[in-house]
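# my questions concern the predicted model and sequence given below.
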Amino acid sequence: MQSSTDFLRQLPDSAAHFARGEGFWRRLHIDPIMLLLLLMLTFFGLLVLYSGSGQSTGMVKRQVAFYIIAYGAMFTVAQIDMKILARWAPWFYGIGIILLILVYVIGVQAKGAQRWISLGFIRFQPSEALKIAVPVAVAAYFSSRMLPPKFKHVLASLMIIALPAVLILKQPDLGTSILISASGLIVLFLAGLRWRYIFGSALLLAASAWPIWNFVLQGYQKRRILTLFNPEADRFGDGWNTIQAKISIGSGGMEGKGWLNGSQSQLDFLPESHTDFIIAVLAEEFGFVGVLALLGLYLAIIMRGLFIAWNAKNSFNRLLAGSLILTFFVYVFVNIAMVSGLLPVVGVPLPLVSLGGTSLVTLMLAFGILMAIATDSSKT
């Protein structure tokens, strides 16, 4: 009969095997589960992009190049010491603000907006960098203070959030401004913001609706909001995108028409089918089942991110990880709600699926920080 000591003596080999596997990924500063989920979403995204781009191999190759750069950026950022990131957070934020100001001085105009800076060989959008810099700055600010935050600290954090949001709104870029505001406000909420502040902010926002409508929003932004309630009122103008997206989603049914067989996208009825409205392509060709599969992948990534945030060893890591993954959820929600006609069209791409350059790299930088947090053992 085998004794308990004999049984225990058999465990070290197996335990050492798993420890070696875990140690390998930890030395690389990579969370293997998150990496696997991201790779699955990448493959799925390329599949849908090939169809949404009109079977353009050139566009797919371009996206593959973006993915290579983005994954390289993720692996690089994953090696960062989180203490160094917290220490340098104000500098990153300050450089981001300077770049936003430079957009107004030397920025490049395109499609009626001035959002880019051109260096000749490359053109980039500084507002994308603020998607990382803002939550990092707010998390660093709260990490050195008692929580829940006092009123003066709440005001200071709101100023950190508001400055880049206003600068970006003036470019104009309402979608990015909303996402950056959300990334900072999520940190504020996770820091333990008291409910009286939340309700007070909601009342203030409601009271600000009229001046925002009259003095802040651009004409095309107002039309998009009005179109949300009645897209058929301008079916060949502002309502065209929403109407065609709904047709695509509805015609897919349960199982879809099959890959490359979507009439709306293949016949060019659906606008921006490779960027903002790419989920309508997925819904038409893969149906409700395909949409559920994509949402399942997104949910798994979000749950893994929340797990990383929950197990973070210090307040900076916890606040930052929570903000990054919940902001990722906001990206997904806003895009799907926009395409479905539940929110106005604000130009937010579907994360890791839509064609993108700077936005894709920014997202993967965020996941690189999550990887670094997952493997960071420092408690201060």
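Here it is on my side, so go on. It should be emphasised that the depicted structure is a prediction, and the values quoted were computed from it without experimental measurement.
# alpha carbons only for contacts and neighbour counts from here, please
Fine.
# give me the element residue 94 is part of.
Residue 94 belongs to helix 82-106 when assigned by DSSP states H and E.
# and here is the other one:
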Amino acid sequence: MSILPPPTRPKGSVRWDHAAAWRHIDAVLLAAVAALVGFGSLMIYSATRHNDDPTFFIRRHALFLVLGAVVMVVCAVIDYRKLRDWIPMVYGGITILLLAVLTPLGTEVNGTQGWFQIGSIQLQPSELAKVIVIIALATYLSHAEQPLDLRQLAAALLILGVPMGLIMLQPDIGTVLVFSVIGLGMLLIGGVRLRHLVILILIGVTGVAVLLHSDVLEDYQVARLTSFINPEEAESGQVYNIEQSQIAISTGGVGGHGFGEGPQTRGGFVPEQQTDFIFTVVGEELGFVGGATLILLFAVVIWRTWRAAQLARDRVGVLICVGVLSMFVFQMFQSIGMSMGIMPVTGIPLPFISYGGSALLANCAAMGLVLNVHMRRFS
């Protein structure tokens, strides 16, 4: 099962005029990402402006925006076909970081030991691992036979499974789910047999069921993942976040209360609002119009990323775009659905909107790779 174009071999050495490359940049995608970044910055400021230091979060966010812009440019400029030479070292490096974060070098936040504390800044290696795994898996699958045999499938699952296993030990269920969706999307396009895909999905569903009844997760973590199914029977503390989120969104109406005027936001009733529940700020202050505008911007990014995959000149380009697309779509639906109470509370950030430096850098790197593939579609 594959929609990949046949593999191509560049004739002679690959030479590329950078000026010509920038003329082929996807300006629509770039504009949509810029609009999302601006939108997110406003929402982060609104969500945190009533703190003791009203500019603390937005100043940090601005710093990561600058770094993110640099990362995006670097990921767009370096020919994605040359990344295969670096990926073993980079993959090994991120694996070491995921191991190190489980030691006393790591910092625990809300029950998950997934951050490094560097001065006043926290870095989350699992966010960066998403992009690295996309490149590693794309590189491997682009050279594998179609359809994948069991040996090739096992190798692909190993590439995906090592970081997933280490992240599970933190434990960070939300990020593990993101990796799962990335893997399924890339394997589907990369040539996995349908029966193997069905078996993988069944194994995954069974694994989740076993996990929820094991001792790996604390009771409150299980409650966060399952309380959305039947909130009436859950304890009040387990559904507090969801209830406050729904109140904030429902009171926004069509046009919202206005920027900075949301009662739930101003009162600080929604926990972790600038990160996990940032969509509640959109719904409360900008209403249906603001939420629809945000979703429209996401739709443009999804469309242009899929278009880049269709126009890519080789398999690795297609697979990179599909991996980014899978990550982006799932995180968008999960984060918005979580705020609305129709998805489990997993702590997955809303791309380019939620506060979080590591996630912002990862998203910028991912979009840089998509721009990279699009720019080199004629090379």
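In hand now; what should we look at? Predicted, not measured: the structure shown is a model, and the values here were computed from it.
# and the TM-score, once the two are fitted together?
After superposition, the two chains reach a TM-score (TM-score structural alignment, normalised by the length of the second structure) of 0.88; 358 aligned residues with a C-alpha RMSD of 2.2 Å.
# now for the following helix or strand past the helix holding residue 94 of the first structure, which elements pack on it?
On the C-terminal side of helix 82-106 of the first structure, the closest following helix or strand by DSSP H and E is strand 108-110. On a contact count with 3 or more C-alpha pairs under 8 Å, 6 or more residues apart in numbering; DSSP states H and E, strand 108-110 of the first structure meets strand 113-118.
# now the strand it packs on: buried residues?
114-117 (16 or more other C-alpha atoms under 10 Å).
# same check on stretch 350-368 of the first structure?
So, applying 16+ other C-alpha under 10 Å, buried residues of stretch 350-368 of the first structure: 350-368.
# now swap in stretch 157-164 of the second structure and tell me
For stretch 157-164 of the second structure, a neighbour-count test (16+ other C-alpha under 10 Å) marks 159-161, 163-164 as buried.
# now swap in stretch 217-230 of the second structure and tell me
Buried residues in stretch 217-230 of the second structure, counting neighbours by 16+ other C-alpha under 10 Å, are found at 217, 221-228.
# show me where the stretch 151-300 of the second structure has its helices.
Ranges of helices within the stretch 151-300 of the second structure are 173-190, 194-212, 219-226, 240-250, 263-267, 278-311, based on DSSP state H, counting those that start in this stretch.
# wait, which of those helices is closest to residue 35 of the second structure?
helix 278-311 (7.5 Å; C-alpha to C-alpha).
# mean deviation of that closest one from the first structure?
Comparison of helix 278-311 of the second structure with the first structure after fitting gives an average deviation of 0.7 Å (mean C-alpha distance after the TM-score superposition for the first structure).
# just put the buried residues of strand 113-118 of the first structure in JSON lines and tack on distance to residue 58 of the first structure.
Output for the buried residues of strand 113-118 of the first structure, formatted as JSON lines (distance: C-alpha to C-alpha, whole Å):
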{"residue": "114", "distance to residue 58 of the first structure": "27"}
{"residue": "115", "distance to residue 58 of the first structure": "25"}
{"residue": "116", "distance to residue 58 of the first structure": "24"}
{"residue": "117", "distance to residue 58 of the first structure": "25"}
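# what does the helix holding residue 94 of the first structure contact?
With C-alpha atoms under 8 Å, 6 or more residues apart in numbering as the test, helix 82-106 of the first structure has contacts from 114-117, 126-127, 129-130, 133-134, 136-137, 140, 164, 167-168, 171, 316-317, 372-373, 376.
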